[in-house]
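>>> Any chance you can model this:
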Amino acid sequence: MQKMKQETNNTKKFTELFSQLGNDSADDQKQKVEEMKEVINEMDEEEFKSVFTKELLNEMDKMIKERMLLMGNAILLLKRIRYCNVLKNIWIPCFEESSLNKRFKKMIIEEDMKKDGKNEKLLVDLCECYLTLDKCFSYELLLICMLSILKAASDKEETDEVQKEVEMALLELSSLGMWKKIDQELYLNEIKEIIQYHQEHRNLTYLAYQSAWEFLIKRLRLNENLNEVLANELHSGREAARELEELSKCVDWKRKEEKNGRIEAKEVIIIGRWIDIVDNYLTWSALWNEELAGLISSIVQLFRASRDNYREISYRCIVLFKNTATNGVVKIEGLLESGAFDLILEELQQSTMDFITTFNGLLFFIKLTRRLNEEEDEKMEKEKRKELKRKVLERMEEEGYEDIIISFHEVLNFHIYQRFYYGLSLNISDYFVNV
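Just a heads-up that it's a prediction; the model follows:
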């Protein structure tokens, strides 16, 4: 393995432990892997990327080939790397060309082709590791991995060991990109059963349940008929709101958390994952119900709780509001009644306002303004549009919105020219509702 350019205590410890693996007995080797897993937990992004390299993977493959590293221990290490990669929200490149990835690919195909004596546990482990390393896999391998991992995720046994495996399986399913077209008959009944069983028995961890929803919502982009299932069968709005409220109670929002490379509070990470997938859902959803209005209200409360000490969470919320305003299915009344409208008006008046809030807040109002114009939204009845315009104008006047926009105009003019505010309009009238 290549020498690290600039070793830290964590990278040095990891390198030392890794170099010793080939000299250990099976039990000692497993103990070293457990120590390496703890070191990975402590790494920051730069440290993580410095050890998780193609050279590391090729060296692991060489050690497996020479029987210096047990396959089971290699899998344990890779699964920990994957888990921390997700929780630390670190982007990692595709390791398609690594020799270890090619080994996993070959083993998956061979194991799946077995008619008798198939090792289902090994197949799941191989698939999870393979999805970690390769983002360019074929549709055939996608199906093998998805079906195998989905089967593991369906285990209802409530022991800690099984639930950890279920959590990992669902976490891997959630990583499957939204542009992967998958026939819904291959997964829908199984993932519905996982979600509905949890709704009745509360058997999954917070992260596992969020991951199950993420996998399903990502499929919505290419399977529009999932709208009915999500909204009316599985009650997506109600469930997401409940989960966010429960998780929010577990976080001390008044205390700013120092990361220093450690995995931050798990509840905060899961909240961030929920916001991102709810953002996708509200952007693509083709059905509206009151549960979704309640969900937006929960996001408003989350923004208020997080904006002082957890800005990354509040930033995700404000981006969600902007994206939601674009979807004509999302009722403008819902944005008014949920408090999202008032919240953004309040934020635009803050003297300490930052770029992200300014940019997304102003785009929020541009998008709503366009939707309230008759030629932009022909589906809205004339009288209903008139009443909505009246309500919107009253709120804007109460909060001094016109003065805010006028005060921004010269600044915006300069920044748009400098391309700092790409997407915002130079025409001041675009920020107002025309009666």
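
>>> Going by C-alpha atoms from here, please, whenever you check contacts or count neighbours.
Fine.

>>> what's the neighbour count on Leu216?
By other C-alpha atoms under 10 Å, 22 other residues sit near Leu216.

>>> quick one: buried residues of the host helix or strand of it?
Under the criterion DSSP states H and E, the helix or strand holding Leu216 is helix 206-220. Neighbour-count burial for helix 206-220 flags 206-220 (criterion: 16 or more other C-alpha atoms under 10 Å).

>>> And the helices in the stretch 151-300 of the chain?
Ranges of helices in the stretch 151-300 of the chain, per DSSP state H, counting those that start in this stretch, are 160-174, 188-201, 206-220, 226-228, 236-249, 266-284, 290-306.

>>> most neighbours per residue, which of those helices?
helix 206-220 (a mean of 22; mean count of other C-alpha atoms under 10 Å).

>>> list the helices and strands that one packs on?
Applying 3 or more C-alpha pairs under 8 Å, 6 or more residues apart in numbering; DSSP states H and E, we find helix 206-220 packed against helix 160-174, helix 188-201, helix 226-228, helix 266-284.

>>> Need the ones you listed in CSV (columns: distance to Gly72).
Shown next, in CSV, are the helices and strands packed on helix 206-220 (distance: least, C-alpha to C-alpha, whole Å):
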stretch, distance to Gly72
helix 160-174, 15
helix 188-201, 28
helix 226-228, 38
helix 266-284, 27
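
>>> looking at those helices, which is closest to Asn360?
Across these, Asn360 has its closest neighbour in helix 266-284 (13.6 Å, C-alpha to C-alpha).

>>> tell me the contacts of Met71?
Contacts for Met71 (C-alpha atoms under 8 Å, 6 or more residues apart in numbering) come out as Ile64.

>>> and for comparison, fold this next one:
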Amino acid sequence: MKKKWALLVAASMILSTLLTGCGSGEEVKLPETDGEQTTQSTESEVSTSQMGEETTLVFWSIGLKLKDDSGIKMPEELAANRYIAKFEEDHPGVKVEVIDQPVDGIHDLFKAANVSEEGPDVIGLWSGTATNEYQDYLLALDEYMTEDEMNMYTGINLCKKDFKEDGEIIALPYNVTTYNIFYNKEYFDKAGIVELPTTFEGLLAVCEQLKAADIQPFLIGDSSGESTTWVTSEFMIDQVGTEKIVDFGTQALPFSCEEYKKSLETWCGLFGQDYTNKDFATLSAWDSIQRFVTGEGAMNINGSWAIGEMEPIMGENLGTFKIPAISGDAPYADYIVSQPGANVSVTTYSDNKELAVEFIKYMTSAEFEGEAHLDTGDLPANNQVDVSIITNPISQTAYSWVKENKAGIGYDSVISVEAANELYKLAPTMISGKLTPDELMQKLGSIQ
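Below you'll find the model as predicted:
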């Protein structure tokens, strides 16, 4: 959300405190490593070693797992911390100062930092507009990458300026996500459901079968518009395709377009038929996971990030399928929404650009993303990852969708932050029948 210039300048004055790990950001202490050091050094390594000085890369991080809230793994066991420490080991005289920034506060802090150009060398951000709005302050990486490296990442277009095929790369992705419908196999068997639905009409038929078997079809959590956004993003891709979706919310594809109206109206058709839990508009997507895994509802709408929460509890009883197409005759009915969830960039004002670029390549390498998958369950964006490391059957299924290379961007990643926030706020009201799709479209159009 836009802040007044005076607020940005004032906020920039506190950056020196933040960069030391005080205030909102938390400096992460990295473990020492005892692995073998590499014998070759880059020019920057040689210069720092010869001078006896330490070069510091300041890294503001979101999107990496730097601590395990469950307490199962110690910080030094997590891939992110191990690889940061290994980078320092491989680059004598270099220290990476990691500040794990709060998700809710990092944007205001980064805006302020950009005013004074006293921000980090490296920054992790959520992918999409949350990164693209800072494109003037993020280093174009193309000249630092080989052609093979540019083609190494799934969903790289979301990390380019304005999401265009020919746009400059301004970030490298940590991971890639899918939108999923998860289902309880036992309930499907009890209702006699043999074929998984591929269209929304087929999904409604499945709901009828489950309802007839006295099984609640869906457990939905949409208090922040999550399910609405995921499903209607799929419907929009089905109709307009992967290239045109990046224009959504502009004159080329306005919120008032017929495709969006059809998407919203079709989605609203699920409600009011006793197919869902009564509290769908007040329950969060995260809390819906907790109730779904205990047997409430036959289906749940979420994403690949939820697999690690569901599978350990449900085991072989958990299944998944793609969000069905809006209709079988939609031009892109066989496409899905799949995109990076978080990415990492170098700032234009970093004093150590080449070293910083080397660092973000390190932290998005096939080796790192493969090991990070074991910590988080996130699907790797680097397509050079050894896929044998993905052993969870549900993750394997989701990753197979990604490898089909028929995927587009969720529209909330390309519209303005203000419009996206309004969508998240109003979606529960719409599916509750208190706001029409036309009224929602008008409100979004007044913002963009």
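
>>> TM-score for these two?
For this chain pair, the superposition-based TM-score is 0.27 by TM-score structural alignment, normalised by the length of structure 1; 198 aligned residues with a C-alpha RMSD of 7.2 Å.

>>> so Trp126 of structure 2 makes contact with Ala342?
Yes: using C-alpha atoms under 8 Å, Trp126 of structure 2 makes contact with Ala342 at a distance of 4.2 Å.

>>> Quick check on these two: which one has the bigger neighbour count.
Neighbour count, other C-alpha under 10 Å: between Trp126 of structure 2 and Ala342, Ala342 has more, with 23 against 19.

>>> hang on, the more buried one packs against Thr129?
No: counting by C-alpha under 8 Å, Thr129 is not a contact partner of Ala342 of structure 2; they are 11.4 Å apart.

>>> ok, Asn41 of structure 1 to Arg80 of structure 1 distance?
Using C-alpha to C-alpha, to the nearest Å, one gets 9 Å for the distance from Asn41 of structure 1 to Arg80 of structure 1.

>>> Now Glu267 of structure 1. Nearest residue, chain neighbours left out?
Spatially, and ignoring its direct neighbours in sequence, Glu267 of structure 1 is nearest to Leu247 (5.8 Å; C-alpha to C-alpha, 6 or more residues apart in numbering).

>>> Quick check, the one you found in contact with Gly272.
No: assessed by C-alpha under 8 Å, Leu247 of structure 1 is found out of contact with Gly272, at 10.6 Å.

>>> Of all the helices of the stretch 151-300 of structure 1, which one is nearest Glu387 of structure 1?
Nearest to Glu387 of structure 1, of the helices of the stretch 151-300 of structure 1 and by C-alpha to C-alpha, is helix 290-306 at 19.1 Å.

>>> which is the next helix or strand following that closest one?
Helix 290-306 of structure 1 is succeeded, C-terminally, by helix 311-326 (DSSP H and E).

>>> what's in contact with whichever helix or strand comes after that next one?
Beyond helix 311-326 of structure 1 on the C-terminal side, the first helix or strand identified by DSSP H and E is helix 332-337. By C-alpha under 8 Å, 6+ apart, the residues outside helix 332-337 of structure 1 that reach it are 293, 296, 325, 341-342, 368, 388.

>>> in what helix or strand does Ile99 of structure 2 lie?
strand 94-100.

>>> whoops, I mixed them up, Ser407 of structure 1
helix 401-417.

>>> Then Thr178 of structure 2?
Per DSSP H and E: strand 175-184 holds Thr178 of structure 2.

>>> Which SSE is immediately downstream of that strand?
As the chain continues past strand 175-184 of structure 2, the following element, by DSSP H and E, is helix 185-190.

>>> Pull out the buried residues from that following helix.
In helix 185-190 of structure 2, counting by 16+ other C-alpha under 10 Å, buried: 185, 187-188.

>>> for stretch 27-40 of structure 1, same thing?
Buried, per 16+ other C-alpha under 10 Å, within stretch 27-40 of structure 1: 29-30, 32-33, 36-37, 39-40.

>>> Name the residues that touch that stretch?
With C-alpha under 8 Å, 6+ apart, stretch 27-40 of structure 1 has contacts from 10, 13-14, 17-18, 21-22, 48, 69, 73, 76-77, 80-81, 84.

>>> Greatest separation within the residues you listed: which pair is it?
Gly22 and Cys84 (24.3 Å).

>>> Give the next helix or strand downstream of the host helix or strand of Lys106 of structure 1.
Using DSSP H and E, the element containing Lys106 of structure 1 is helix 99-113. Next in sequence after helix 99-113 of structure 1, counting helices and strands by DSSP H and E, comes helix 120-133.

>>> Give me the angle between that following helix and helix 160-174.
Relative orientation of helix 120-133 of structure 1 and helix 160-174, computed by axes from the mean of the first three to the mean of the last three C-alpha atoms, to 10 degrees: 40 degrees.

>>> What are the buried residues along helix 120-133 of structure 1?
The neighbour-count check on helix 120-133 of structure 1 (16+ other C-alpha under 10 Å) flags 122-133 as buried.

>>> Can you verify my assumption that Leu210 of structure 2 contacts Glu186?
No: between Leu210 of structure 2 and Glu186 there is no contact under C-alpha under 8 Å: 11.4 Å.
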